[in-house]
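Participant: okay, structure incoming, though there's no sequence with it:
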């Protein structure tokens, strides 16, 4: 099928065209999130199959998030250089390839490489829906659009672990990699039908900031490995952490002084709402992704549930989340986003605090209820965080801003997963040194780790209040006409 121009597609589909584009982006995001979350329930099986310790097993999740964090910084450049159609289509092909080849992995190195490939694809796709919403929808429709988008996206983490648990039990861990194949094929069809052709011009073809990408890449890899080494060689951990912080500072200075198109425009952080929103996104990412990694392992190792039961515990919470997000999206059009974000983070922190009090007497249904509380909180945060941080930002910085918010959230998530793995191993070892390691000691170690995640989310509640919108910003429109 020959690609049509934007004008031809708008003429054919009218006012509903922007919703068709959003639907296309939403299904691709579902596939990407599915590939991210469905693997967590299989971590115990992967550990046994490849004879991995906890410090290596967590890289199945961390490697994905690391690649995702780095590649999402390239999205604005890719969109300018290749357009939405080619950028999004290329990312879907990479995600499809990673899923198929990953399912046939013959060793841990091959598996990890395919997880990194999937992460690269997911990172490119991550900021695109927010860019589409902020550019194509009027401000009074943005909350509704973000809510509808969120409704679709939460189906992946809601259904993914449940389906993944049953697949692991019935067909083994390889089957979970093939789950992304149907949605990827569907999205490739929708791309051909609904996304416009795009011919880059010389003024768009700005060079990619490779120096900035190298600096931030070295920084993130050093920080993550430094966190992991805290339970091993302390001197090496200090060297890696110092290198990570140093290259991070160098990246910030370089981005401020470079005359080329920056990878991350530091002018964004002159807007107080954006700066506070980015900090909230970072802490929120640490808590959310750290707990998402922790919960399926907790259910299997500490509570002795089967993989299917470990995945099923999140299903009611996911359904509640799917209902909450559209409602929260409508509220985001009428109420200050910082208030909604603070309420959501408080509920999320409460959920983790309740998990931290788990005991042998805690029933499966009570664990479900605690997860529901957290997902209600998540439903309040998701539509409001991006909108709250981006309102007031100049139109020319929207693409960079959407990418940056997702970047800091994923960076927080990658660090959070590593930190959770390190803290969990530390607490298990501590309990083991006190007495013979048993199920109660496992549970105590997990409970203490959940408490840490709860504290992180509580800190983010305080930060969210500083995302308040200034009076003069309330009337400013942040929409653009292009897609």
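Facilitator: Structure's in. What do you need? Keep in mind that what you see is a predicted model, and the values were worked out from it rather than measured.
Participant: CA only for contacts and neighbour counts going forward, please
Facilitator: Will do.
Participant: distance of the residue nearest to the spatial centre of the chain relative to residue 278?
Facilitator: When Cα atoms, centre = their mean is applied to the chain, the residue found nearest the centroid is residue 410 (5.2 Å). Residue 410 is 11 Å from residue 278, where distance means Cα to Cα, to the nearest Å.
Participant: skip the chain neighbours and tell me the closest residue to the residue nearest to the centre of the chain.
Facilitator: If the residues on either side of it in the chain are set aside, residue 410 comes closest to residue 69, at 5.4 Å by Cα to Cα, 6 or more residues apart in numbering.
Participant: residues contacting that neighbour?
Facilitator: Contact analysis of residue 69 by Cα atoms under 8 Å, 6 or more residues apart in numbering lists 123, 407, 408, 410, 411, 414.
Participant: shouldn't the fifth one be in contact with residue 67?
Facilitator: When you say that, I think you mean residue 411. No - if you go by Cα atoms under 8 Å, residue 411 and residue 67 don't touch, sitting 10.0 Å apart.
Participant: could you point out which element follows the helix or strand the residue nearest to residue 410 falls within?
Facilitator: Following DSSP states H and E, one finds residue 69 within helix 59-71. Using DSSP H and E, the helix or strand that follows helix 59-71 in sequence is helix 75-103.
Participant: what's the first helix or strand after that next one?
Facilitator: Helix 75-103 is succeeded, C-terminally, by helix 108-125 (DSSP H and E).
Participant: what's the angle between that next one and helix 59-71?
Facilitator: 40 degrees (axes from the mean of the first three to the mean of the last three Cα atoms, to 10 degrees).
Participant: show me what the longest helix along the chain is packed up against.
Facilitator: The longest helix of the chain (DSSP state H) is helix 398-434. Under the contact definition 3 or more Cα pairs under 8 Å, 6 or more residues apart in numbering; DSSP states H and E, helix 398-434 sits against helix 54-57, helix 59-71, helix 75-103, helix 128-136, helix 210-229, helix 272-297, helix 364-390, helix 439-464.
Participant: here's the one I want to compare it with:
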């Protein structure tokens, strides 16, 4: 068997003939899911260290995270489309190799600029992995087991995101910041070898041309849109720069829609969005991550500024969300396979509405049981919602469009993160300004306590908007035709 495994053709016949081959495929995909999810959260804790180590300002070092997220988001649909044309396994394996190279380059970085460039390489590899992972799972599993498989993938990603900051803190403290990138190298090497021997051969359904104009207009337009949202908090929403970014984005994305209607082989087949399950599922996915990351972004400010907790204690509270997600996701996928997705996606969003409603009621004397309950409920809600929703999206498209569907699914998740932070941040800022304008300083009230009151006012308003978004998502879930 040793000769067969190491000298035989790819994939190895041992795995192809094995009755549990699909589970070997899932395990291999989980390696990539772990690596890409771990890298998102593990890097955030290193930002202050990188800022001091490279002797650059915060605006520069923020691009270590921004370059990764921007590159990943704008290229996901393209990588999915290329996978449909060239073969998913081929591009998935390429993703492992590029991610390992990018991680090694990040670890060797001697300047902030080099590190940012290496993060772009790393993001290209992560994009190839993310765009194809759900598509590979969808092809490997029958529809009545797909929810469980995607649930396990979601649980793995949640655990990786949960342990990322903790693991990153230990590595930075004991070894140094370069270790948080080098840790990806052995994981990626194992994943590459496993992918070669386990994943099925790439299947090309039809020879098609690359839509260069569609790719250029979409990627560039989406990049300007993301930059507009990301930079608006610093530059101001009414600044010439931000208005220019949004204007260019509107022009380019409009041009993209025109191009896609005319070309024979579009980058994104717009007819996919005529399928209500696909379009509503992606919109719901965007809303769900909008809610999740708005909460994850603002809760540390509440814990540290209002409750005066340490960063470690704030992190412990927030860990409840991914842990609850990880516990619930496989269960949700299994139940959805048996009884239908609608009941799980609807229940999940109702749980998110209850969680954000609880958070809208907290103040500077919040009960710890309420905080734990709200955050655990949010994690349960996301765990209930995400696997069956992703399963419905992927099952609603033909097999020769699974790659681009997976790319769009992951892109919508990234956009939910970006919009959730940017728009909620704008709402919080406006609410704070309104409160402080109408509540001037009075005798016995310090400027610090006034600011805290203004923050709580804005925080509650943000949470109430998240309740409303959750209820809108409940309505979309109920309206889905697919059970």
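Facilitator: Nice, thanks for sending it over. Model, not experiment: these values are computed from the prediction.
Participant: any idea what the TM-score comes out to?
Facilitator: Once the chains are laid over each other, their TM-score by TM-score structural alignment, normalised by the length of the first structure reads 0.83; 468 aligned residues with a Cα RMSD of 3.5 Å.
Participant: hang on, the earlier thing: what residue of the second structure takes the place of the residue nearest to residue 410 of the first structure?
Facilitator: Aligned by TM-score structural alignment, residue 69 of the first structure pairs with residue 73 of the second structure.
Participant: now do residue 277 of the first structure
Facilitator: Residue 277 of the first structure maps onto residue 281 in the second structure, by TM-score structural alignment.
Participant: do you know how far its match is from residue 293 of the second structure?
Facilitator: Taking Cα to Cα, one finds residue 281 of the second structure at 18 Å from residue 293 of the second structure.
Participant: neighbour count winner among the two?
Facilitator: residue 281 (27 against 18; other Cα atoms under 10 Å).
Participant: spatially nearest residue to the aligned residue in the second structure for residue 407 of the first structure (excluding sequence neighbours)?
Facilitator: Using TM-score structural alignment, the partner of residue 407 of the first structure in the second structure is residue 411. Nearest residue to residue 411 of the second structure, sequence neighbours excluded (Cα to Cα, 6+ apart): residue 73, at 5.3 Å.
Participant: which residues touch stretch 83-93 of the second structure?
Facilitator: 128-129, 132-133, 135-136, 192, 195-196, 199-208, 400-404.
Participant: same question for stretch 32-41 of the second structure.
Facilitator: By Cα under 8 Å, 6+ apart, the list of residues contacting stretch 32-41 of the second structure reads 96, 126, 129-130, 133, 153, 156-158, 160-165, 181, 184, 187-188, 191.
Participant: can we see that at 7 Å?
Facilitator: Applying Cα atoms under 7 Å, 6 or more residues apart in numbering, the external contacts of stretch 32-41 of the second structure come out as 126, 129, 156, 157, 160, 161, 164, 165, 184, 191.
Participant: onto which residues of the first structure does that stretch map?
Facilitator: The alignment of stretch 32-41 of the second structure onto the first structure (TM-score structural alignment) covers residues 28-37.
Participant: remind me which helix or strand residue 205 of the first structure belongs to.
Facilitator: Here residue 205 of the first structure is assigned to no helix or strand, by DSSP H and E.
Participant: just give me the neighbour total for the closest residue in space to it that isn't next to it in sequence.
Facilitator: Distances taken as Cα to Cα, 6+ apart put residue 81 closest to residue 205 of the first structure, at 5.2 Å, once the chain neighbours are dropped. Using other Cα under 10 Å, residue 81 of the first structure is surrounded by 22 other residues.
Participant: hmm, residue 95 and residue 129 of the second structure touching each other?
Facilitator: Yes - taking Cα atoms under 7 Å as the definition, residue 129 of the second structure is a contact partner of residue 95 at 5.3 Å.
Participant: need the overlap of contacts for those two.
Facilitator: Residues touching both residue 129 of the second structure and residue 95 by Cα under 7 Å, 6+ apart: none at all.
Participant: okay, those two: which has more neighbours?
Facilitator: Counted by other Cα under 10 Å, residue 129 of the second structure and residue 95 do not tie: residue 129 has more neighbours, with 30 against 27.
Participant: contact partners for the residue opposite the more buried one in the first structure once aligned?
Facilitator: In the first structure, residue 129 of the second structure lines up with residue 125, judged by TM-score structural alignment. By Cα under 7 Å, 6+ apart, residue 125 of the first structure lies in contact with 29, 88, 91.
Participant: so which of those residues hold up in the second structure?
Facilitator: Mapped onto the second structure and checked by both residues aligned by TM-score structural alignment, their matches' Cα atoms under 7 Å, the contacts of residue 125 of the first structure keep the contacts 88, 91.
Participant: any chance of the contacts of residue 125 of the first structure in TSV, plus distance to residue 299 of the first structure?
Facilitator: As requested, these are exported to TSV (distance: Cα to Cα, whole Å):
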residue	distance to residue 299 of the first structure
29	27
88	36
91	33
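Participant: out of the contacts of residue 125 of the first structure, who's nearest residue 376 of the first structure?
Facilitator: Comparing those against residue 376 of the first structure with Cα to Cα picks out residue 29 as the nearest, at 20.6 Å.
Participant: hmm, back to that, ok and the helix holding residue 69 of the first structure relative to helix 210-229, angle-wise?
Facilitator: 160 degrees.
Participant: how big is the offset of helix 59-71 of the first structure relative to the second structure?
Facilitator: For helix 59-71 of the first structure, the mean distance from the matching residues in the second structure following superposition reads 2.5 Å, by mean Cα distance after the TM-score superposition for the first structure.
Participant: next, the angle helix 398-434 makes with that helix.
Facilitator: Using the same axes, to 10 degrees: helix 59-71 of the first structure against helix 398-434 is 160 degrees.
Participant: just the buried residues of the longest helix of the first structure, please?
Facilitator: Of the residues in helix 398-434 of the first structure, 398-428, 431 count as buried by neighbour count, 16 or more other Cα atoms under 10 Å.
Participant: ditto for stretch 367-385 of the second structure
Facilitator: Using 16+ other Cα under 10 Å as the test for burial, stretch 367-385 of the second structure gives 371, 373-385.
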